[in-house]
Structures are given as structure tokens and as C-alpha cells.
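*Asks:* Provided below are the primary sequence and the corresponding predicted coordinates.
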Amino acid sequence: MSRETMEALTWHGDRDVRVEEVPKPEIVNPTDAVIEVTATAICGSDLHLYNDNVPSMREGDVLGHEPMGEVVEVGDEVESLEVGDRVVVPFTISCGECWFCERGLYSLCDNSNPNAEIARKMMGHSPAGLFGYSHMMGGYTGGQAEYLRVPYADVGPIKIESDLPDEQVLFLSDIFPTGYMAAENADIEESDTVAVWGCGPVGQFAIQSAQMLGAERVVAIDRISERLEMAREHGDAETIDYAEADVYDRLMELTGGRGPDSCIDAVGTDAHGVGLDGVTDPLKRDVKLQDDHPYVLREAIECCRKGGTLSVPGVYVGRANIPFGAAMNKALTIKTGQTHVQRYLDPLLEKIEDSEIDPSFVVTHEEPLDAGPEMYRTFNDKEDDCIKVILTP
């Protein structure tokens, strides 16, 4: 491989990820840095790309938004980083100076998406740019690669100055802050029962974060036995296998008929439904009547107690048919959003350093970068007890 190229995982359509040589990143703006990636992960959100459910992807796009590594080059205006620093890079790209960034709403940055007009046409306004997550979100090269250009380098990366291993701090890039913000958005009080749909990595961190924030009970809902076991073992959660039990009926039994105080949808657009909805949701998507599979969102709205809170960290991409009348008449509070990662980096790193949590508990597979295509398939198909994959270039 020449000095001008690097290995990376690239997108080529539905379930088609390849290892290819692509141009090595360079400093473009004086506020950029370039890192040599030492660890990167496959996120559940990446599976939405893998299954071709996110618009504005192009063949050859480099994937990945959960990277960390060593700084190898900095732009002339970068003040907080030096060559040799070990850093974790947030998946949200934020300028730090716009109206939203100044208020800690980093995932809503006004300046970091160069393709904001694409997002505005679909959403009304553009959120922040994201690494490796479609041209609607900026068309940025992702971090499942040997090197990564990091814009606004003084705002994003957090330096890791301890000897904590990569697998303990890597998830500060996304899934630990995402799970924590999901629990924070759930407005948890000490006597509360919290229901979490989805026991993938974000769901696991939402479960543990709900415990940190004082929930009395956490009920985890999934159909994959190893995920439910992880929720019980590491999150002290009660569990419901939705393939074996009616979720609404079981939650009513557990809460004396009132329903959970807070519900967290940690699944998003690719939810697997049962019964009639499990059949009709894919059909509605196929004929363009909706863009998502909102089965979990519907169920959470129906299950949440009156006056409760629904928190949605799961990624949705467009239109979804949901019972909004139930949400309104039950006076539900609904909080959503991509994670304002930069807001959580310092406090969550402190929790790791103080041994309040070891985020590496979610890791089931560690493989070299060139095993990426196979690991995408394994993760997507839920084979080999796969819950979280770390790739090393």
C-alpha cells in the first residue's frame, strides 16, 4: 500500500460492505486533525446503512462513527491537541460556536453539515454532520479505516491520559453517551420503573445508566437470549422475551396495571414486529407509505403510564405511522435526538476511571479491520452471540 492510500470499509449497497484502498486523509482546514485509528466499532446504527435503509449513501462511502486513535497531524489553528495524543472521537461533528453548540446541543450544530440543504428538504432543518453516515449528514469519511480526518478538532476529541485500554474508553465515541442521554431524557426518579426496548449495545448502556440515575426497576425487552442474559447479568434488569410473551400484558402485570414510568426505545427504524404489525410495517415501507418500522415506538407509547416519559435514542430516518392520539391523550412527554456527545465526555470518562462502570462488558468480538465485511454480516444476522464488535486496523 502506498503512502497516499489506506484500508477502509466501504459501502456498496444492500448488505455489501468491502475492504478497499481509499485516499488517506489530509488536513483540509486549519481546525482539522488526523488520527491513526487504533480501534473502531460497528454500531447498531451502521446496520441501517448495511440494510440500505438510509437515503443519500453513495458507492464507496467509508463507514464508521465509533473511532479512537493517536493524533498524527494537526492544523495550524488546533490548540488543544498535539501529535501523539491518544483520543476518542465523538460521532457528532460540532463547531462549538453556533447558537446550538453554545447551549450544549452539539448534535444540532448549525455549521458542521456541508450538505445541510439535503437534510433540510427531508427534515425541515439540518442536524450536525456525522462521521460515515450518508451525504445527508455531511458525506464525511468514516472511522472504520486506518486514518481519519477530524474537523473542529478542538471541540470533538477527548484526550485519554490514563492507561485504560481502548476497549474501556472507545464507547465514549457514541454508545455509552447515547445510552446515558437516553436515560437522562427519561426523567427518572428514584421510585421509577423504566422499560427499555432493545438489548443491543445502546440498550445495555441505557439499562445501566437508568440504574445509575436511580431507577428502582428496569425491565429489558428483546428476543435474543444472549442479549437478555447480558441485561440480567450486567444491568440487574428484569427481562421480557417478546417472542414468548405479550409485552403490554407483562408490563401491566409488573406495574400493577399502571405501566412503566418511563419507556426507552433503543431499537429504532429496523424494529422486528410480531403479529399483524410485523407483517404490515415492511409492506408499508416497500410501497413508500412509511420509511421506518415503528413497531417498538407504537408499543412503547401504548405501554407507558399516563403522564410518563418516552425517550427515543433509536435512529429513525423518516415517516412512521404511530398512535399519536394515545401519546397526546395520555399526556406523554417525548424526548428524542442524536446524542450531544461532547456534553457527556468528561463526566462519563470520570465514571470509567472511578470504576463505576466498565464499558467493555458489551464486547463479544474483536477482529482485524479486514474482517469487517464478515463481522457486519454476523452482527446483522445476530449470529455467534454477537452483540458488539471492535475492529483494529
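*Replies:* Done, it's in. Residues are numbered from 1 along each chain as shown.

*Asks:* CA atoms for contacts and neighbours, from now on please.
*Replies:* OK.

*Asks:* quick one: the helices in the stretch 151-300 of the chain?
*Replies:* Counting by DSSP state H, counting those that start in this stretch, the stretch 151-300 of the chain has these helices, from start to end: 166-169, 175-185, 201-212, 225-235, 247-254, 275-286, 295-303.

*Asks:* Tabulate those helices (CSV), appending mean neighbour count and distance to Asp52.
*Replies:* Conversion of the helices of the stretch 151-300 of the chain to CSV gives the following (neighbours: other CA atoms under 10 Å; distance: least, CA to CA, whole Å):
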stretch, mean neighbour count, distance to Asp52
helix 166-169, 19, 28
helix 175-185, 26, 21
helix 201-212, 27, 21
helix 225-235, 18, 25
helix 247-254, 16, 29
helix 275-286, 14, 12
helix 295-303, 23, 19
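
*Asks:* one more structure, for comparison:
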Amino acid sequence: MKALTWQGKRDVRVEDVPDPRIQEPTDAVIRVTSTAICGSDLHLYEVLGAYLTPGDVLGHETMGVVEEVGPEVTHIAPGDRVVIPFNISCGSCWMCERGFYAQCETTQVRDQGKGASLFGYTSLYGAVPGGQAEYLRVPQAHFGPVKVPDEHPDTRFLYLSDILPTAWQGVRYADVEPGGTLAVMGLGPVGQLATRIAKQLGVERVIGVDLVPERLALAQRYGVETVDLREVDDVPGALLDLTGGRGPDGVLEAVGMEAHGSPLAATAQAAVGLLPDALARPLIDRVAIDRLAALTASFKSVRRAGTVSISGVYGGEVDPLPMMEMFDRGITVRMGQCHVKRWIDEIMPHVLDSADPLGLEDLATHVLPLAEAPRGYEMFQAKSDGCVKVVLQP
């Protein structure tokens, strides 16, 4: 089959790889109909290459049609249309029973000290082949796949794999009461969905912060106030001004480790990325730093006793934080990989609504054949050609 493989820094290629097959009784194999490039895939493209091996198949936002199931998979059958959550969870361990699917004890990558295995996301998370391919083997398929109806195009359902529940969890974690104010740092795909979700859940004011004109304009179409980083040097000051000096009730940080405005950290990340993997891995594991401009701005913007919800991916080990200010102001911080299946039942009525209130069908700015995936990565990273979200179709 054809699959998008990692070959090196900023080097991904569509190549022939072996077809997946059933290996365990809880496996399934699906024929991929749509798969997306996620913002966190760009971290592999640039920063986290030390944990990849040339030939690794990328991708963790996937849906398709079931081709084959193992004998212990009974809730789906060949021919069913399914979405595949990006984290691989068993549904029955201590963590899963409590809804912490991203920490599944059956698939935890203990030798790396990490949580549940993820599709297409480095040796840190199990080196499981990903879904930017024609076919995908799905471990723990007795629990993971989400069956969806045949009506509506793939783009109505595809984002249930990751970015839609990630945005939903981020908004829930921000804990803004109806009538309150939520600021969203970063208006990429997760940030865009978070602003729309917040509106749906009754948040009165939603303020989005970004510097890409197309992202700002898209958020404005959904009634979101915006702060343009090209025009504002002091983001916390701007958000305080917009909220009468108090600050937003919650701030959702949807940027992560490669934030703009962190030149020294960017230089350090680039330097480590040039080292051989054997040298880079221990540095990343012990003394890695992130670009913290968006995160620090979040802590300094939220009101006293407010909540900062972190959906952006971070990988640092020695990141400096403004702890005195955070403590004095009584900030609550919630974060982590999304527990995808924890939120599906809450989200699904909005997905199935014929009016498409979350704008799922208009989020993808570029729908490309799998063969053009390398161009999709280049465009998404550069934010060129008005790119907000890339969907690939094998």
C-alpha cells in the first residue's frame, strides 16, 4: 500500500509499505477514506525527529471503512464506517474505567515513561504505524473505533479522531461559566473549533489571539473577537483592556512547544535538532525546553482565580514558569492529551446536527490526494496559501 513516511527533518515521502494485517484478536484493519495533517504532526516534521526512524508511517487523524476484524471485535463489522481515536485505549483498565483514556494502562509506553500509545507518533508513544496511508491496522479495536452513519461527508466526522474532542476537552477544562469570557491562544484548527464550541456551550465572549490573517478572519466569521499579534506587543495587556482590567475567566492555550515570540528557545530546539539522534534523545529527555511565549501570556492574562487550559503539545523538562505570579493569583491549570472517547457522546449531537453548528465541513482549506501529502506538510507549516487545515484522501 501507499503511505506517508518520515525520512528526516522536513522530509516526508509517500512510499510503498507492507499492507497491515490482523495480528491480535482485538485488531481491525480499515481502508482509509480520509486522514488529516494535525498541528502536532508538525512537531515531528521539525522538533521531535530524534524519536522517529526513517520509514515510520505518520498520521493520527483517520477514518475509513472496516475491512477485517479480529475474533474479539464485535461492535464493528466489515463495511462499517468508523472514526479512529488517536490514542489507543482498552476501555477496561483502571484508567479507562475512570475516563482517562489517554493514560490507558494496557497500552502505556512504560519504557519511555509515557501514557497510552498513539498512532503515528514516535517511539515515545509506541511507534505504532499511523493513518496517513491507504490502510490502517487498529489495535484495541474492540473498544476504540467510533461507528458513524453513512450520511454527511467525511469532514463532518473526521475530526472526532483528535482535534474536535481535543478542543472540546480544552473548553471544558477552562471551566468558563455561561456568560463568562474565554480567550483562545492560537487559532489553528484546535483553536478554531474551541472558539465555536465555547459559543455553543454558552460562553458569552470568546476572544481569539493569532497573527495569521486567514485564521483571524475565519474566527471572526463565527462571532469571535480577535487580537492580532501583528498589531499588539503586550497580549496580556490587550486582554486585560478588553475585560475591564480583570482578565478572561479562562484561557485556552492551543499553540504548544513551537510558539512564535520565543527566539532563544527556538534556537535551542533547532540546535538539538541538528545533533545525531543518540545525542539528541537524552538532551530532549532531560533538559528540553519549549517556546513558552503563548503559555506565559496565558498565565499573565487569565483573571485571578481563573483557569488556564492547555491543549497545545509540550515536551520540555526544564521550562521556567512564572510560579510566584501563578500562585499569588490562584490560577488553576488543567492539561494533557485528550481522552477522546470520554467526550464523544457529548459532542455527537452537535456533529449530527444538519445545520453543522461547529462548521466542521468548512474547516479544511485544502483537500489533497495522499500523493500530495509532502506539499500539504510544507504548506501547513508555512501557513501559506491560506492554509488552516489539510485533509488527505488516499
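*Replies:* Done, it's in. Keep in mind the model is a prediction, meaning the values are calculated, not measured.

*Asks:* what's the closest of the helices of the stretch 151-300 of the first structure to Gly142 of the first structure?
*Replies:* helix 175-185 (16.1 Å; CA to CA).

*Asks:* so how many other residues sit close to the counterpart of Val88 of the first structure in the second structure?
*Replies:* If you follow Val88 of the first structure across to the second structure using TM-score structural alignment, you land on Val83. Using other CA atoms under 10 Å as the criterion, Val83 of the second structure is surrounded by 27 other residues.

*Asks:* before we move on, which element is Val83 of the second structure in?
*Replies:* strand 81-84 (DSSP states H and E).

*Asks:* can you name the residues of the first structure that the following helix or strand past that strand overlays?
*Replies:* Going down the chain from strand 81-84 of the second structure, the next helix or strand is helix 94-97, by DSSP H and E. Mapped onto the first structure with TM-score structural alignment as the criterion, helix 94-97 of the second structure occupies residues 99-102.

*Asks:* average distance between that stretch and the second structure?
*Replies:* Comparison of stretch 99-102 of the first structure with the second structure after fitting gives an average deviation of 0.4 Å (mean CA distance after the TM-score superposition for the first structure).

*Asks:* what's that stretch in contact with?
*Replies:* Residues lying outside stretch 99-102 of the first structure but in contact with it, judged by CA atoms under 8 Å, 6 or more residues apart in numbering, are Ser94, Cys95, Gly96, Tyr106, Leu108, Cys109, Asp110.

*Asks:* buried residues in that stretch?
*Replies:* The neighbour-count check on stretch 99-102 of the first structure (16 or more other CA atoms under 10 Å) flags Phe100, Cys101 as buried.

*Asks:* how about the helices of the stretch 151-300 of the first structure in CSV, adding distance to Asp14 of the first structure?
*Replies:* As requested, these are arranged in CSV below (distance: least, CA to CA, whole Å):
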stretch, distance to Asp14 of the first structure
helix 166-169, 29
helix 175-185, 24
helix 201-212, 23
helix 225-235, 25
helix 247-254, 31
helix 275-286, 14
helix 295-303, 22
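
*Asks:* coming back round to it: average distance between the strand holding Val83 of the second structure and the first structure?
*Replies:* Taken against the first structure, strand 81-84 of the second structure registers an average deviation of 0.5 Å after superposition, with mean CA distance after the TM-score superposition for the first structure.

*Asks:* what packs against that strand?
*Replies:* For strand 81-84 of the second structure, the packing partners by 3 or more CA pairs under 8 Å, 6 or more residues apart in numbering; DSSP states H and E come out as strand 61-69, strand 146-147.

*Asks:* Where in the first structure does the longest one fall?
*Replies:* Meaning strand 61-69 of the second structure. Equivalent residues of strand 61-69 of the second structure are located at 66-74 in the first structure, counting by TM-score structural alignment.

*Asks:* Show me how far that stretch is from its chain's centre.
*Replies:* In terms of CA atoms, centre = their mean, to the nearest Å, the centre of stretch 66-74 of the first structure is found 20 Å from the chain centre.

*Asks:* and if you look at stretch 233-245 of the first structure?
*Replies:* Stretch 233-245 of the first structure sits 21 Å away from the centroid of its parent chain (CA atoms, centre = their mean).

*Asks:* the helices in the stretch 1-150 of the first structure, which residues?
*Replies:* 44-50, 99-102, 116-123.

*Asks:* rewinding a little: of the helices and strands packed on strand 81-84 of the second structure, which is nearest Ile37 of the second structure?
*Replies:* When those are compared for distance to Ile37 of the second structure using CA to CA, the nearest one is strand 61-69, at 7.2 Å.

*Asks:* so what's the counterpart of Ile175 of the first structure in the second structure up against?
*Replies:* If you follow Ile175 of the first structure across to the second structure using TM-score structural alignment, you land on Ile163. Neighbouring residues of Ile163 of the second structure by CA under 8 Å, 6+ apart: Cys38, Pro189, Val190, Leu193.
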